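[1] here you go, sequence then predicted model.
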Amino acid sequence: MNSITPFQTHASTPEQVAFHRTELNEILSIYGRMVAAGEWRDYGISTLRDVAVFSVFRRTAENPLYRIEKRPKMRNRQGQYAVIGIDGQVLKRGHDLRMVLRVLERKLIRAVE
């Protein structure tokens, strides 16, 4: 008789990093304001093994203008949240998502003539 080997689900299935509901509320709040201002038009969410990414697009077929990333492995170093520009440059990194997203809110403020 053959012996039955149980599946090891915890070791074989990789965990995915995802945004929590409160984190998505913060991101979608600024996203809504930028859409209302006519700056952004589309977004995409990717949940990968090591990172969750919220990508912001001006048009659907373009490269993302900004990527908001969550990397839990960076929690104890520079912070798990980052805003990355179209050229790959890290615009802001930190432990508090609201503070990191402030770099995008500056784009919303315009001079009124």
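    Thanks, I have it.
[2] C-alpha only now, for contacts and for neighbours.
    Will do.
[3] so for the top helix by length along the chain, what gets flagged as buried?
    Secondary structure assigned by DSSP state H gives helix 21-36 as the longest helix of the chain. Of all the residues in helix 21-36, those buried under the rule 16 or more other Cα atoms under 10 Å are 27, 30-31, 34.
[4] against that first model, consider the following:
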Amino acid sequence: MSNVTPFPLPAAQGAGAAASQIGFDRLELQRIMDLYGRMVAAGHWRDYALDLGREAAIFSAFRRSAERPEFRIEKRPSLRHRQGMWALIGEAGNVLKRGAELQGVLAPVERRLLKIIGE
């Protein structure tokens, strides 16, 4: 019971190699899921999906399960020094907002939530 067996590292991954999978840290995911929960409570979103890949981590929010996501929140660390690693992408695939801070990228969705609640 006291033996700890480490997971084997892929051959390409070693000292100084890039991570094989991009993910959200705890605070980022907490902020995203908080927004998702408020949109669900408002009756606007019903489903979500997470895609954690080699180049990006993507959170997709759906109005219904059987359609394209209304919004995608993408984290691409490779763009950190260029356009910012965060992007908010609309249903048609257009980039709505891009930046270095998650809070600023989520602002358009936050404003939409205020309009939905106000109706």
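    Now that the structure is in, tell me what you want to look at. All of these numbers come straight from a predicted model, not from anything done at the bench.
[5] could I get the TM-score for this pair?
    Overlay of the two chains. TM-score (TM-score structural alignment, normalised by the length of the first structure): 0.86; 107 aligned residues with a Cα RMSD of 2.1 Å.
[6] how many other residues sit next to Ile73 of the second structure?
    23 (other Cα atoms under 10 Å).
[7] with Arg64 of the second structure instead?
    Every residue meeting other Cα under 10 Å relative to Arg64 of the second structure is counted, giving 14.
[8] which residue in the first structure aligns with it?
    Per TM-score structural alignment, the equivalent position to Arg64 of the second structure in the first structure is Arg59.
[9] counterpart of Arg54 of the second structure in the first structure?
    If you follow Arg54 of the second structure across to the first structure using TM-score structural alignment, you land on Arg49.
[10] residues touching that match, list them.
    If a contact means Cα atoms under 8 Å, 6 or more residues apart in numbering, then Arg49 of the first structure has 14-17 as its contacts.
[11] now it: how far from Asn63 of the first structure?
    Distance, Arg49 of the first structure to Asn63 of the first structure, using Cα to Cα, to the nearest Å: 22 Å.
[12] that older thread, what's the longest helix of the first structure in contact with?
    Residues outside helix 21-36 of the first structure that contact it (Cα under 8 Å, 6+ apart): 40-41, 97-98, 101, 104-105, 108.
[13] ditto for stretch 65-83 of the second structure
    Stretch 65-83 of the second structure is contacted from outside by 22, 24, 46-47, 55-63, 85-91, 98-100, using Cα under 8 Å, 6+ apart.
[14] quick check, Ala61 of the second structure in a helix?
    No: counting by DSSP: H, G, I helix; E, B strand; the rest coil, Ala61 of the second structure falls outside a helix, being strand.
[15] one step back: turn the contacts of Arg49 of the first structure into JSON lines, columns for secondary structure.
    What follows is these, written out as JSON lines (three-state DSSP):
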{"residue": "Pro14", "secondary structure": "coil"}
{"residue": "Glu15", "secondary structure": "coil"}
{"residue": "Gln16", "secondary structure": "coil"}
{"residue": "Val17", "secondary structure": "coil"}
